[in-house]
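>>> Generate a structure from the sequence data that follows.
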Amino acid sequence: MFLLATLTSAAAQTSADPSRIEERFQTRPAVPEVGEPLVLPGGEDRAPAQQAEETPFTVSSVAFDGNKVLDDAELQALAAAYVNRPITLSDARELAAKVTAKYRDAGYILTQAVVPSQRISDGTLRIQIIEGFIDKIEIEGDAGGALPFLQSHARRISSIRPLTADVLERELLLAGDLPGFSIRSVLQPSQTTPGASDLTLIVERDRFEGYAAVDNLGSRYLGREEVIGAVYVNDLFGTAGRVGLTGVVAPDGDPELAYGSLSIQQPLTSSGLSLFASASYSETRPGLELERLDTEGTAKSMRVELSYPIVRSRDLNVIGTVGFAASNVRSENAVVKPTFEDRLRSVKADVFVNALDSWGGSNSGQVTFTQGVTAFNGSKRSDGNLSRVNADSEFSRLNVEVSRWQPLWNEFGLLVGAAAQTSFNEDLLAGEEVGFGGTNYGRAFDPSEITGENGLAGKAEASWYIPHSSSVVQNPELYTFYEIATVDQVTLLPGEEERETIRSAGLGVRLGVAERANVNVYVAKPFGHDITAERDRDLRVFFSVSSSF
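Below is the predicted model:
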């Protein structure tokens, strides 16, 4: 009976392991998007409004007044084509426009070159350069706890003279990153300070946000159907933070899966430094043959992270994160108590990048290095009942994930992605192994259908964005996909293979319904590997219905 319990647990471990629950449902901080609809206002045209006189005149030189940022030699290179030949006032204004464009190309979006009223008696044309800046910034609306952060952004914007697009863009995007707040900016010429502009930030605060979903993306071990709900309270303590509660239940049985988490996101500085912390608890009561053994599992997890936007713009984001995580995972059945008990402790550092490129595509990548530690009562190799032999809480692993989305023609797009993990040939406890299967890589399979110390996966998805929209159906999209993933084990448990590979292909549809719900339905076919819980490779149908409010 003991041998049967051990072999059965090993065969079903990847789908029913309680240490795999957290990675599926954990709350994560929002990732900044590229291509965000932020409009950066330019400077006002200060050229005289009257019709230019076309009487030619000849200038022997051009003098630029007010240029402190660009070197005079750069501007004289533009002026060379206009000296020692007859020009008109229209030509002079054309030169001023080229100077303005040069400043704009250098990022000085409020700078303007104008031709002032003048009498050219000595052959010198004078062009006035107004290196623009923000003089006054007003904050309107329901700013709540975001007010001190917005005031810091305002001070930073107004301190840069002349103002650059990079500074304005970063500060406005960081202001918009405050959870629960939306920021709209309005720029107007200053009524009191020549050459300056005034900026108004209009703030809206959303106190509550939520999410609800129903899907059949689980497994037969832990319940095929899942009900997911989350609620977020913004600015609860008047500090521009966010508190979230998430719950998941597989209603079949006792239930077979129950998960809950509490998360806190708190901006620390106006430069973008942010704290994220979460704690979660999950219980599993797997079905099928594991139910006959009265198998139960629990997982308690917590993590704390600090993140900082090294680069924050519409076209490129670079986010650095450091953090600490801990989890206690236990599984037992009627024969063995516990079947395993892991105490994982780790520190991590990662860099996330997303960017737009000249081909119109968007790219993202993340590199994460995780170092396990035995401090804080982490599992040691000498401990009994660990989930993996020759493993403990002291390990090293490296994860890399990249993706690219490329628009093709007018209504088509292609998404490609890859993910990899290496443990540097070390044994890992079950919760630190890489798992494939489920919504990211291996959609025809159950979540974490295969796991291993080392893994590599790739996918390609082609989409057709159907040009249709109505009050009932919005943004319909047909897509087809192919995925492949493989894992390696360093040390084998009974019933395991050294290498396992899964492949899946399918097609589906995504669409919005009544501007309230998002629906995703797809069929998928597994290849190369039986689905553990199903014991077959039959065509499968999946769905997900979700709504944000």
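
>>> CA atoms for contacts and neighbours, from now on please.
Noted.

>>> list the contacts for the closest residue to residue 351 other than its chain neighbours?
Nearest residue to residue 351 in three dimensions, chain neighbours excluded: residue 320, at 4.6 Å (C-alpha to C-alpha, 6 or more residues apart in numbering). Applying C-alpha atoms under 8 Å, 6 or more residues apart in numbering to residue 320 gives the contacts 307-310, 349-352.

>>> Buried ones from those residues, can you make that a PyMOL selection?
Selection of buried members from those for PyMOL, criterion 16 or more other C-alpha atoms under 10 Å:
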select buried, resi 307+308+309+349+350+351+352
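
>>> Put together JSON lines for the contacts of residue 320, with secondary structure and distance to residue 339 on each row.
Formatted as JSON lines, the contacts of residue 320 follow (DSSP: H, G, I helix; E, B strand; the rest coil; distance: C-alpha to C-alpha, whole Å):
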{"residue": "307", "secondary structure": "strand", "distance to residue 339": "37"}
{"residue": "308", "secondary structure": "strand", "distance to residue 339": "41"}
{"residue": "309", "secondary structure": "strand", "distance to residue 339": "43"}
{"residue": "310", "secondary structure": "strand", "distance to residue 339": "44"}
{"residue": "349", "secondary structure": "strand", "distance to residue 339": "32"}
{"residue": "350", "secondary structure": "strand", "distance to residue 339": "33"}
{"residue": "351", "secondary structure": "strand", "distance to residue 339": "36"}
{"residue": "352", "secondary structure": "strand", "distance to residue 339": "37"}
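
>>> of the contacts of residue 320, closest to residue 171?
residue 309 (11.4 Å; C-alpha to C-alpha).

>>> Mind naming the longest helix for this protein?
helix 89-105 (DSSP state H).

>>> Show me how far that one is from its chain's centre.
40 Å (C-alpha atoms, centre = their mean, to the nearest Å).

>>> Please provide the structure for the following sequence as well, for comparison with the first:
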Amino acid sequence: MGKQFEDLGQEGDTEVFGAKISHPLVRARDKNAIMTLGVEHKKVEQEILDTDQSTDEFNAVYLAFGYDSVDRYLGKTIFSLELHTGDVDFGSRTPPSRLEIDEEYIYLNTYLTRIQKIYGYTNLLLRFQGQYSPNRLLPIEQFPIGGYFWVRGHEPATFLGDTGYTFSSELLFAPPLLGDKILFNQRVGQMLQLAAWFDTGGAYVTDALSGERNNQNLSGYGGGLRLYYKDRLTFRFDIGWPTDRKETGKSNYLYFSGTYGFF
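The predicted model follows:
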């Protein structure tokens, strides 16, 4: 829960457990394909001032296909397609957090990324992700737009829809005139990259109720830097601006992320 909800005495608890089995369909130097079958159980409880407000609980089965390949055009493609189906448990003494949800549901998820070398240390990253569902889903299964990976330059999960998409285009390039310089036994162009990007996306509600907003579209743009040190350190920084800023919204958003491998 965010700080703004804690101040209102609102708290939440989420339980997720499951199992899956995967089988490789293709294993090669330049391509891989894998199929996964999984089951999961999720339960989300919310309370305000120690009083239970809602319970979202369901069992689900999913089938996923994943594929990646490196081609002669100096690019890499990553693709996944997932089919989810489940049953909502209405047996709790508190109602679900969303009105008029479907007891049985199905949705399809897809993810596609293309990383293409342009020249030298300049690369283009294109990313699409989407979801389609004919049902009214629980919030934890809805498609969010807004936030990192979901349209930068906006608040996280600005809007939730049962169906939605995001598209991101990002140009990555080495600092001018420094790409071939050596620093810490590594070329600067391999260690440090600048980024310029544009994100857009939309989300749509199935069978919107009276007074319920049925769709939202967002776009944002910005820049950042990427730092890579060998195979151990990764650091990302981005600053994003909304293309259509609201008077009550922030003028920009900062994003930081990093990983470090000790072994």
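
>>> follow-up on the earlier one: what is the corresponding segment of structure 2 for the longest helix of structure 1?
Counting by TM-score structural alignment, helix 89-105 of structure 1 falls onto no part of structure 2.

>>> got the residue ranges for the strands in the stretch 51-200 of structure 2?
Under the criterion DSSP state E, counting those that start in this stretch, the stretch 51-200 of structure 2 carries strands at the ranges 51-70, 75-88, 104-119, 122-132, 143-145, 159-161, 163-173, 182-183, 186-187, 192-204.

>>> Check the mean deviation of the fifth one from structure 1.
In other words, strand 143-145 of structure 2. Compared with structure 1 after fitting, strand 143-145 of structure 2 has a mean deviation of 1.5 Å; criterion: mean C-alpha distance after the TM-score superposition for structure 1.

>>> can you give me the helices for structure 1?
2-16, 21-25, 72-79, 89-105, 147-159, 165-176, 289-292.

>>> could the ones you listed be laid out in TSV, adding distance to residue 517 of structure 1?
Below are those laid out as TSV (distance: least, C-alpha to C-alpha, whole Å):
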stretch	distance to residue 517 of structure 1
helix 2-16	29
helix 21-25	20
helix 72-79	55
helix 89-105	42
helix 147-159	33
helix 165-176	25
helix 289-292	35
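
>>> Against residue 101 of structure 2, how distant is the residue positioned nearest the centre of structure 2?
Closest to where the C-alpha atoms of structure 2 average out (C-alpha atoms, centre = their mean) is residue 149, at 4.6 Å. The gap separating residue 149 of structure 2 from residue 101 of structure 2 is 26 Å, by C-alpha to C-alpha, to the nearest Å.

>>> quick revisit: out of the strands of the stretch 51-200 of structure 2, which one sits most buried?
Per residue and on average, the most neighbours among those fall to strand 143-145, with a mean of 28 (mean count of other C-alpha atoms under 10 Å).

>>> okay, and that strand goes to which residues in structure 1?
Using TM-score structural alignment, strand 143-145 of structure 2 pairs with 434-436 in structure 1.

>>> can you give me how far that stretch is from the chain middle?
For stretch 434-436 of structure 1 - counting by C-alpha atoms, centre = their mean - the centre lies 20 Å from the chain centre.

>>> got a list of contacts for that stretch?
By C-alpha under 8 Å, 6+ apart, stretch 434-436 of structure 1 touches 14, 421, 442, 447-455, 457, 485-487.

>>> Closest one of the residues you listed to residue 8 of structure 1?
Nearest member of these to residue 8 of structure 1, counting by C-alpha to C-alpha, is residue 14, at 11.4 Å.

>>> Residue in structure 2 paired with that closest one?
Checking TM-score structural alignment: residue 14 of structure 1 goes with nothing.

>>> Residue 14 of structure 1: what's it in contact with?
20, 435, 447-451.

>>> what do you get for residue 415 of structure 1?
403-406, 460-462.

>>> list the ones among the residues you listed that structure 2 also has?
Compared against structure 2 with both residues aligned by TM-score structural alignment, their matches' C-alpha atoms under 8 Å, the contacts of residue 415 of structure 1 retain 403-406, 460-462.

>>> need those residues in a markdown table with distance to residue 363 of structure 1, can you?
Listed next are those as a markdown table, based on distance: C-alpha to C-alpha, whole Å:
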| residue | distance to residue 363 of structure 1 |
| --- | --- |
| 403 | 6 |
| 404 | 4 |
| 405 | 7 |
| 406 | 9 |
| 460 | 14 |
| 461 | 15 |
| 462 | 16 |
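
>>> which of these lies closest to residue 278 of structure 1?
residue 403 (26.9 Å).

>>> separation between the closest one and residue 6 of structure 1?
On the measure of C-alpha to C-alpha, residue 403 of structure 1 and residue 6 of structure 1 end up 39 Å apart.

>>> Map residue 540 of structure 1 across to structure 2 for me.
Under TM-score structural alignment, residue 540 of structure 1 pairs with residue 253 in structure 2.

>>> Could you double-check that its match lies in contact with residue 224?
No. The criterion here is C-alpha atoms under 8 Å, and residue 253 of structure 2 misses it with residue 224 at 11.6 Å.

>>> okay, and the common contacts of the two?
In contact with both residue 253 of structure 2 and residue 224: residue 239, using C-alpha under 8 Å, 6+ apart.

>>> Pull the contacting residues for the residue nearest to residue 255 of structure 2 when sequence neighbours are not counted.
Using C-alpha to C-alpha, 6+ apart and skipping the chain neighbours, the partner closest in space to residue 255 of structure 2 is residue 238 (5.0 Å). By C-alpha under 8 Å, 6+ apart, residue 238 of structure 2 lies in contact with 222-225, 254-256.
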